[in-house]
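Trainee: got a predicted structure here, sequence first:
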Amino acid sequence: MPRSAVVIGASGGIGGALLAAIEDEGGFEAVHGFARSWQGDRHLDLTDEASIAAAAAHVATGPAPELVVVATGLLHEAGRGPEKALKELDAEWLARTYAVNAIGPALVAKHFLPLLPRAGTPVFAALSARVGSIADNRLGGWHGYRASKAALNMLVRNAAIEAKRANDRSIVVALHPGTVDTALSRPFQGNVAPGALFDAERAALQLLDVIEDLKPVDSGKLFAWDGTEIPF
């Protein structure tokens, strides 16, 4: 049967590399890329549910998507960045962080999960982060980013449970891409260990390898770029 794939956040470093890699590998009749900065049928703003619904409606006119990847994230913007201490917390910035890192992907799941086929093993994956793991948190800080990614992980777990009611072989996961040389990580690359900074093309291929190896039992979990499970 004809198949399609979807990449949301396709104008970003990882998202663009994922879109290119999926197109290069073939196997899909259609590959849809969406981004906030794009116009027309390819526009999708995570903070605008109407645009998410419109994108889903556009995809629904073609083959059912067997792969949906939400390749988005917000760590810093317009001079604001991750907080090092509680005294730096700001309600407006926290709300913005949650809107992009947790609420937006949840709304994507709301509109795109119903499009997944009810047979086979379709995959819905959202980029999360190791620092969003509560169990793995040893350093503290980065309050808004950590907490919003932890919220995303919970929403992924909930979505995985609900998706199985429609197709018990569906897979809904969160993925940690590692530290990737993109605009998101660039201000914070000084402490990255040698060999631990990936270019976007390598990161995309690593993530697709992880996705390819997923099984239905893996649904609702968080996996790193090397396929290891990260505890929530």
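Mentor: Now that the structure is in, tell me what you want to look at. Numbers count the residues shown, from 1 in each chain.
Trainee: rest of the way, CA atoms for contacts and neighbours
Mentor: OK.
Trainee: what about the helices in the protein?
Mentor: Ranges of helices in the chain, per DSSP state H, are 13-25, 49-60, 91-98, 104-112, 143-163, 200-213.
Trainee: how many residues are close by the residue lying closest to Ala60 once chain neighbours are set aside?
Mentor: Ranked by C-alpha to C-alpha, 6 or more residues apart in numbering and with sequence neighbours excluded, the top spatial neighbour of Ala60 is Leu115, at 6.6 Å. Residues within reach of Leu115, counting by other C-alpha atoms under 10 Å, total 18.
Trainee: which residues touch Leu115?
Mentor: By C-alpha atoms under 8 Å, 6 or more residues apart in numbering, the residues touching Leu115 are Ala56, Ala60, Ala64, Pro65.
Trainee: same check on Val173?
Mentor: Counting by C-alpha under 8 Å, 6+ apart, Val173 touches 123-126, 156-157, 160, 218-223.
Trainee: what does Leu222 give?
Mentor: The contact partners of Leu222, by C-alpha under 8 Å, 6+ apart, come to Ser128, Asn153, Val173, Ala174, Leu175, His176, Glu229, Ile230, Pro231, Phe232.
Trainee: any idea how far Ala151 is from the residue of the chain positioned farthest from its centre?
Mentor: Distance from the C-alpha centroid of the chain, by C-alpha atoms, centre = their mean, peaks at Lys87 (29.3 Å). Distance from Lys87 to Ala151, counting by C-alpha to C-alpha, to the nearest Å: 22 Å.
Trainee: second structure follows, compare the two:
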Amino acid sequence: MNVVVVGGNGGIGSALVNVLAADPKINKLFSFSRCQGAAKTTCDKVIYGFVDLERESSIQQMGNSLEGEELDLVIVASGLLHDQDLKPEKSLRALQMANMQRLFMINSIAPALIAQQLIPKLRKRGRTVFAVISARVGSISDNRLGGWYSYRASKAALNMLLKTTAIEVNRTHPDAIICGLHPGTVDTSLSSPFQKNVPENKLFSPQQSAGYLLDVISKLESDDSGKVFAWDGDEIPA
């Protein structure tokens, strides 16, 4: 198997790289991130590359670097909820265009552009998977608390992009599975400000989360394409 992880320097992404690198079924493992100084495994099968998800040309260059490769699994593990300049909005008055644009760029547009580049490189025959880290808060029907306007909307947009992509891809890659994955609450910098009320047994380490997500991926079938699944395998409604 040839595998790509985008966002391989993040909490979940780096855990995915470590778990996959130890899998004897993996032939090549491409790990792309913007952080060139990230910790790297010494495993010979792991090939590191650069990508800036806020630059379309950089995503295109990532695709070009994989020219000639036949891929079996792509996992986009990148995502943005907050940083030093950006916080989840609690009300309409907190909305700012620049923050909304950045969240949509990282969480929605970049995964779509990655799909544009990498899905044509999936093997034409046999089971292949293109998976993106989504979020339960991207479910419109499950939204009971409100708030987090831009993050919720960017993940809902991602889920629609994945569904639409799945319909198109089925025509050329009938065995391909396009899906979103909700990792639960993982003990990373993304969730650290929001862990206060999380039950102890529902705060996962990155290694736990990586294991859960790979287990979900391993059980997906072609009829699951276009859907979003939680870490425990349950389907998340649109």
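Mentor: Structure received. Quick caveat: nothing in here was measured; it's all calculated off a predicted structure.
Trainee: now which of the contacts of Leu222 of the first structure would you call buried?
Mentor: Buried subset of those (neighbour count, 16 or more other C-alpha atoms under 10 Å): Ser128, Asn153, Val173, Ala174, Leu175, His176, Ile230, Phe232.
Trainee: could I get the residues you listed as CSV with distance to Phe28 of the first structure?
Mentor: Output for these, formatted as CSV (distance: C-alpha to C-alpha, whole Å):
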residue, distance to Phe28 of the first structure
Ser128, 25
Asn153, 28
Val173, 21
Ala174, 22
Leu175, 22
His176, 24
Ile230, 30
Phe232, 32
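Trainee: which one of those is nearest Gly190 of the first structure?
Mentor: His176 (19.5 Å; C-alpha to C-alpha).
Trainee: hang on, isn't the closest one packed against Leu127?
Mentor: Yes - here His176 of the first structure reaches Leu127: they are 6.0 Å apart, a contact under C-alpha atoms under 8 Å.
Trainee: list the ones among the contacts of Leu222 of the first structure that fall in strands.
Mentor: The members of these that map onto strands under DSSP state E are Val173, Ala174, Leu175, His176, Glu229, Ile230.
Trainee: which position in the second structure aligns with the fifth one?
Mentor: If I follow you right, that is Glu229 of the first structure. Aligned counterpart of Glu229 of the first structure in the second structure: Glu235 (TM-score structural alignment).
Trainee: its match contacts Gly226, correct?
Mentor: No - between Glu235 of the second structure and Gly226 there is no contact under C-alpha under 8 Å: 10.9 Å.
Trainee: about what we covered before: could I get the helices of the first structure as a markdown table with distance to Ile134 of the first structure?
Mentor: Listed next are these as a markdown table, based on distance: least, C-alpha to C-alpha, whole Å:
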| stretch | distance to Ile134 of the first structure |
| --- | --- |
| helix 13-25 | 24 |
| helix 49-60 | 28 |
| helix 91-98 | 16 |
| helix 104-112 | 19 |
| helix 143-163 | 7 |
| helix 200-213 | 22 |
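Trainee: of all these, which one is nearest Ala5 of the first structure?
Mentor: helix 13-25 (8.0 Å).
Trainee: the closest one vs the second structure, average offset?
Mentor: Here helix 13-25 of the first structure, set against the second structure after superposition, deviates by a mean of 0.6 Å using mean C-alpha distance after the TM-score superposition for the first structure.
Trainee: list the contacts of Ser141 of the second structure.
Mentor: Applying C-alpha under 8 Å, 6+ apart, the residues near Ser141 of the second structure are Pro237, Ala238.
Trainee: what's the counterpart of it in the first structure?
Mentor: In the first structure, Ser141 of the second structure lands on Ala135 (TM-score structural alignment).
Trainee: same question for Ile109 of the second structure.
Mentor: Aligned partner of Ile109 of the second structure by TM-score structural alignment: Ile103.
Trainee: ok, Gly7 of the second structure next?
Mentor: Aligned partner of Gly7 of the second structure by TM-score structural alignment: Gly9.
Trainee: what do you get for Phe194 of the second structure?
Mentor: Using TM-score structural alignment, Phe194 of the second structure pairs with Phe188 in the first structure.
Trainee: Arg125 of the second structure now?
Mentor: That one, Arg125 of the second structure, aligns with Ala119 by TM-score structural alignment.
Trainee: state the distance from that match to Ala64 of the first structure.
Mentor: Taking C-alpha to C-alpha, one finds Ala119 of the first structure at 11 Å from Ala64 of the first structure.
Trainee: give me the more crowded residue out of those two.
Mentor: Taking neighbours as other C-alpha under 10 Å, Ala119 of the first structure and Ala64 compare with Ala64 leading, 21 against 12.
Trainee: so who does the closest residue to Trp225 of the first structure other than its chain neighbours touch?
Mentor: Once flanking residues are discounted, Trp225 of the first structure sits nearest to Pro177: 4.9 Å by C-alpha to C-alpha, 6+ apart. Going by C-alpha under 8 Å, 6+ apart, Pro177 of the first structure touches Leu127, Ser128, Ala129, Ala203, Gln206, Leu207, Ala224, Trp225.
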